[in-house]
Structure formats: structure tokens, C-alpha cells
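In: This is a predicted model, with the sequence first.
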Amino acid sequence: MSSQTAAGEPVHVEDREQFEDLTDDGIVLVDYWADWCGPCKMLEPTIDELADEVDDLLVLKVDVDEHQDLAQDAGVRGIPALQFYADGEEAERLVGVQEKDDLLRVVESLR
């Protein structure tokens, strides 16, 4: 996992270079969201819990309004969208509000 990460809390992506660097290694969950998105707000506590509780998971948050290019490149058409990476490769994608247990199962399958 990158040394640029803060354990226990999601990392808000600032630019493409940071995104590419942080998704290049280990297990990464990218949460595509927007401030105006009700389902995104419903999912936020679950995402925060995962970031805090799962030691080998890096959680990134991409605001689709600020980073339309990243969302477009990822093919995000609806939010919340969750993209899992394993060692730099996209491994799973989920759209909509998800249960914590379902997200944990994905993480476990990527270990």
C-alpha cells in the first residue's frame, strides 16, 4: 500500500496522478460520489467504516463533479459507483447503495 495514505480514513483524490499512484498497489476501493447524491450520503458511513476497519484496504473518494475526467475514464454512468482494484487492475464494480457485508466479501475475494 502506498505510503501516501492515512490509515483509517478515506483519501479524497485531488488529481489523476494521485489516483493512478494510489490504485497501482494492493486492494483499493474507489467511491465515485457527489455532494448532491442522496444514495451517496446513505453509503458514506459504510465506506468510512470499511476504511477504518479493514487494514489492507485503501479507500479513495472521487467527487464526480470535481473530477469528471476520472469518472468518464472509468465509465461511471451512475453514482454511487464503487470500483475495486487489486494490484493496479480493476477487479470488481458495483453501482448503488451496498451492504457492508457484501463489500467485505469482495475485499475477501481479492486477498
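Out: Yep, that arrived.

In: use CA for all of it now, contacts and neighbours both
Out: Fine.

In: distance of residue 53 from residue 101?
Out: Remark: distance between residue 53 and residue 101 (C-alpha to C-alpha, to the nearest Å) = 12 Å.

In: quick one, which of these two is more surrounded?
Out: More crowded of residue 53 and residue 101, by other C-alpha atoms under 10 Å: residue 53, with 13 against 10.

In: before we go on, here's another structure to hold up against the first:
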Amino acid sequence: MIKEINTEEYDAMDKSGVMLLEFYSKSCGPCKMLAFVLKAIDGMFPDFPIYTIDFDENEELKERQGVKGFPTMLFMKDGEEAKRLEGLQQKPAIIKEVEALMAV
């Protein structure tokens, strides 16, 4: 399930379990390419939540999470960052991180 959220929605959500937070910008070419990869991964792992967050519209959350550029993916476990991948990533690298996070 890929869902776009904002800072308020993130703060209100249950953070138990695993999830992926992807910070992106609408004007970012690599972010657009990553969206296709995440859609494929979402199909492979339908029970793994993926949340996209607009980098430009969520300054407070971006700063709180220490995100400096886009795209940035934060692999989260029970509200804590387990792994961070920055820049455009290939599908196998993302799958590896999802599988590792789900195995813990």
C-alpha cells in the first residue's frame, strides 16, 4: 500500500511494525523513476506499508528526520530508523532492505 502523507498524518499514525518513508520532490526526475520501482515493490510486498512524503511541503518532518536531499528512503521499525537509502536506488537494493526489515 503506497500512500502519500503529511507531517500531521505521520505524527498521528501508529508507528509499530515496519514501514518505508520516501521523501520526494515533485520536480525531481530520479524521484519520478523511483516511484515506478516502489510501485513494483508494493506489488511484491502488499503487506509492507510505503508512505511518500513531499519534501517541499513537510519541512518540519524533513528536518526532524534529518533528510537533506531527495529521494531519501527511511526504512522504519517501531518508529525508529533501521536503514536509510539516499538517491535513486535499484529495485534489488530496495527489495533486500524490505526483506531484511521484515525478517527482524
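Out: Looks like it arrived, so ask away. Everything numeric in this text was worked out from a predicted model, so none of it was measured.

In: And the nearest residue to residue 1 of the second structure once chain neighbours are set aside, how far from residue 42 of the second structure?
Out: Closest residue in space to residue 1 of the second structure, ignoring its immediate chain neighbours: residue 49 at 5.3 Å, by C-alpha to C-alpha, 6 or more residues apart in numbering. Going from residue 49 of the second structure to residue 42 of the second structure by C-alpha to C-alpha gives 8 Å.

In: So for the two, which residues contact both of them?
Out: 1-2 (C-alpha atoms under 8 Å, 6 or more residues apart in numbering).

In: and the aligned residue in the first structure for residue 91 of the second structure, how many neighbours does it have?
Out: Superposed on the first structure with TM-score structural alignment, residue 91 of the second structure falls opposite residue 100. Neighbour count of residue 100 of the first structure, defined by other C-alpha under 10 Å: 14.

In: What of residue 74 of the second structure?
Out: Residue 74 of the second structure has 21 neighbouring residues, counting by other C-alpha under 10 Å.

In: Kindly list the longest helix within the second structure.
Out: In terms of residue count, the longest helix belonging to the second structure (DSSP state H) is helix 29-44.

In: following that one, which helix or strand shows up next?
Out: Where DSSP states H and E defines the elements, the next helix or strand beyond helix 29-44 of the second structure is strand 50-54.

In: Give me the contacts around that next one.
Out: The list of residues contacting strand 50-54 of the second structure from outside it, by C-alpha under 8 Å, 6+ apart, reads 1-6, 19-26, 42.

In: Skipping its backbone neighbours, what lies nearest the counterpart of residue 80 of the second structure in the first structure in space?
Out: Aligning on TM-score structural alignment places residue 80 of the second structure opposite residue 89 in the first structure. Take residue 89 of the first structure and drop its neighbours on the chain: the residue closest to it by C-alpha to C-alpha, 6+ apart is residue 24, 7.7 Å away.

In: cool, and residue 34 of the second structure?
Out: Take residue 34 of the second structure and drop its neighbours on the chain: the residue closest to it by C-alpha to C-alpha, 6+ apart is residue 88, 6.2 Å away.

In: SS state for residue 35 of the first structure?
Out: coil (DSSP: H, G, I helix; E, B strand; the rest coil).
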